[in-house]
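>>> curious how this folds, go ahead:
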Amino acid sequence: MNGSKIFGAIAGTTLSLIAVMGATTGEAKAFTVGGHLNGAEFDALGLEIPWAAESRIGRVGDHEINIHDINNDANNRVQADYDQWVSGKAVDFSLIFDSIANTLIYTVDGIEVSKTEIFEDNFSDLYIRTSARKDDTSMLVDNLFLSDASMSSSIAAVSSASCSGNVGCGYNDADYLHIGDIVGNFTLTGRSTMTWGAIKPNNSNLAYQIKLVEGGGETVDVPEPASLSLLSLSLFGLLAAGKRRKEAGDR
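Below is the predicted model:
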């Protein structure tokens, strides 16, 4: 068997084995970016939100960055003070989920808070909520980039809310950006921009949250070691057979 025939046999066997492995392993779906909801539409979904990461303009001496549970229980919340907001200035943030360490890590402008004992195996959906409840204010979250177990991609969509017209704004005026079909561990990065007029708001009247919805624990399938061994043995066998034929022809 000459070199080209050996190569053809190897390629054919390789493709056949890959096809078999592909047929017996699933392919993880890429995450999706959905539409926008207001507060009432989000509530109508009836979702349970076990955890959320939040940034806000708080009260004097109160925290501005936190990770909290569904009840916002102070005994189960991690938080940090941050009083460096500047109107119109973008601030970088990141949120990391590590299922091995059972940890959420939330970093804002270099300040990190982390929550351990996160027992959810997978978060399938994120809802990024922005709210601006005082007149002449706005809240923007943009420049988003998400990496999970299936892919990494920038996200063109933004979450934004604004309030104007001397009417005040309420809970239902918030904007929820939906990101779905997330697989396994993930890292979300982005930036937030808070803007206000003559009076700086407080008491969470200018804020954003990243709300996490527990998923089904989907994972990315990889070839089993036995399958990889089968592939290696097949290739080795073909090469050995080709070598024996060549040696017989040389004699």
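
>>> CA only for contacts and neighbour counts going forward, please
Noted.

>>> once you drop chain neighbours, what's closest to Asn172?
Gly39 (3.9 Å; CA to CA, 6 or more residues apart in numbering).

>>> stretch 82-89: how far from the chain's middle?
25 Å (CA atoms, centre = their mean, to the nearest Å).

>>> gap between the two ends of that stretch?
This stretch, stretch 82-89, spans 14 Å end to end (CA to CA, to the nearest Å).

>>> ok, stretch 117-131 next?
Between the opening and closing residues of stretch 117-131 lies a distance of 29 Å (CA to CA).

>>> buried ones in that stretch, by neighbour count?
Counting neighbours by 16 or more other CA atoms under 10 Å, one finds that the buried residues in stretch 117-131 are 118, 120-131.

>>> can you list contacts of that stretch?
Applying CA atoms under 8 Å, 6 or more residues apart in numbering, the contact partners of stretch 117-131 are 99, 102-104, 138-141, 159-162, 171, 173-185, 205-218.

>>> circling back to that earlier point, now, which of the buried residues of stretch 117-131 lie within helices?
Among the buried residues of stretch 117-131, no residue falls in helices (DSSP state H).

>>> just flag the most distant two among those.
Greatest spatial distance among the buried residues of stretch 117-131 (CA to CA): Asp121 and Ser131, at 29.1 Å.

>>> which parts of this structure are strands?
Taking DSSP state E, the strands of the chain run over residues 32-37, 51-56, 65-69, 78-80, 90-98, 103-108, 111-115, 123-132, 137-147, 152-155, 159-163, 175-180, 186-196, 206-214.

>>> this one as well, want them side by side:
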Amino acid sequence: MKLKQTAIALSLTTLGVLFGSTSAEAFTFKGHYSEAEFEALGIEIPWAAETRIGLVGTGEHEINIHDATNSSQNRVQANYDNWVSGQAVDFSLIFDDIAQTLTYTVAGIEISKTNIGVSNFSDLLIRTTARVDGSSMVVDNLFLTDSVMSGAIAANSSAACSGGVGCSYWDSEYLHIGNIVGGFTLTGQSTMTWLDGKKPTRSQLAYQIKLVEGEGDVTVPEPAAISLFSLGLLGLLAKRKQ
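A predicted model of the protein is given here:
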């Protein structure tokens, strides 16, 4: 009876080791890239959420979710014309991995794209760009929750244009978050600034949250933990025979 009780206790301890060892790796900040460095990575981006300044008075969209083609047939969009230089604007991006739905909210305006055909996103790349002299684009105060954990991302993505000559498509910055597991919610703030009389339009001042298809890394239990219970029982049986 004593041997049986010890074996049960040992088995429970071993199960604790096994369950404790089987856990998904936490999402991580993986660094910053320039536009050229991002291009060199060759990463495919099936979906993205975007915020920008449209042409005032034209009804042109400022908020959208689009696929790799960015065609109007595969894009959902909304208008927002209340940008204020230097004022932070709240946003959130939610991915429902069961319904395969992306929901993007900026300044309380919500848009959603359903049946996106992707069940897992492993990485987020937040791209900021500023192409008019005296303008800047900052995305910060980031907080991410996935199926494993919740936590703040201390880093930000930012771009600024100065020098009096303007900037180009290549003057952008990417912030990379990896190892995301399952559905997620990303929240943060964006702040656009510009000089009086030099308000940028369209993608001259913008940010995108680019999503990479895939599954987050998973840590597998160590083989030693799997055999721990059997080894323990062998030791107890040998001792009893003695």
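
>>> picking up where we left off before, which among the strands of the first structure is found nearest to Gly26 of the first structure?
Nearest of these to Gly26 of the first structure, taken as CA to CA: strand 123-132 at 17.2 Å.

>>> dump the residue contacts of Ala174 of the first structure.
Here Ala174 of the first structure is in contact with 38-39, 129-132, 161 (criterion: CA under 8 Å, 6+ apart).

>>> out of the residues you listed, the closest to Arg245 of the first structure would be?
Closest approach between the contacts of Ala174 of the first structure and Arg245 of the first structure, by CA to CA: Arg129, at 68.5 Å.

>>> ok, for the closest one, nearest residue in space, not its chain neighbours?
Tyr176 (4.4 Å).

>>> quick one: contacts for the residue mapped onto that neighbour from the second structure?
Correspondence of Tyr176 of the first structure to the second structure, assessed by TM-score structural alignment: Tyr174. Counting by CA under 8 Å, 6+ apart, Tyr174 of the second structure makes contact with 32-35, 38, 125-128, 157.

>>> over to Asp173 of the first structure?
Asp173 of the first structure makes contact with 38-39, 131-132, 161 under the criterion CA under 8 Å, 6+ apart.

>>> any chance of the residues you listed in TSV, plus distance to Met151 of the first structure?
Formatted as TSV, the contacts of Asp173 of the first structure follow (distance: CA to CA, whole Å):
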residue	distance to Met151 of the first structure
Asn38	28
Gly39	30
Ser131	29
Ala132	32
Ala161	29
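
>>> give me the stretch of the first structure that stretch 37-44 of the second structure matches.
Per TM-score structural alignment, the counterpart of stretch 37-44 of the second structure in the first structure is residues 41-48.

>>> identify each buried residue in the matching stretch, please.
Phe42.

>>> before we move on, what about stretch 108-116 of the second structure?
110-113, 116.

>>> repeat that for stretch 191-200 of the second structure.
Within stretch 191-200 of the second structure, the residues scored as buried using 16+ other CA under 10 Å are 191-194, 199-200.

>>> and the contacts of stretch 117-131 of the first structure, which are buried?
99, 103-104, 138-141, 159-162, 173-185, 205-215, 218.

>>> longest single helix anywhere in the first structure?
Max-length helix for the first structure by DSSP H is helix 225-250.

>>> can you list the buried residues in it?
Applying a neighbour-count criterion of 16+ other CA under 10 Å, one finds 231, 234-235, 239, 242-243 buried in helix 225-250 of the first structure.

>>> now distance to Leu47 of the first structure too, for these, in a markdown table please.
Below are the buried residues of helix 225-250 of the first structure laid out as a markdown table (distance: CA to CA, whole Å):
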| residue | distance to Leu47 of the first structure |
| --- | --- |
| Leu231 | 45 |
| Ser234 | 50 |
| Leu235 | 51 |
| Leu239 | 57 |
| Gly242 | 61 |
| Lys243 | 63 |
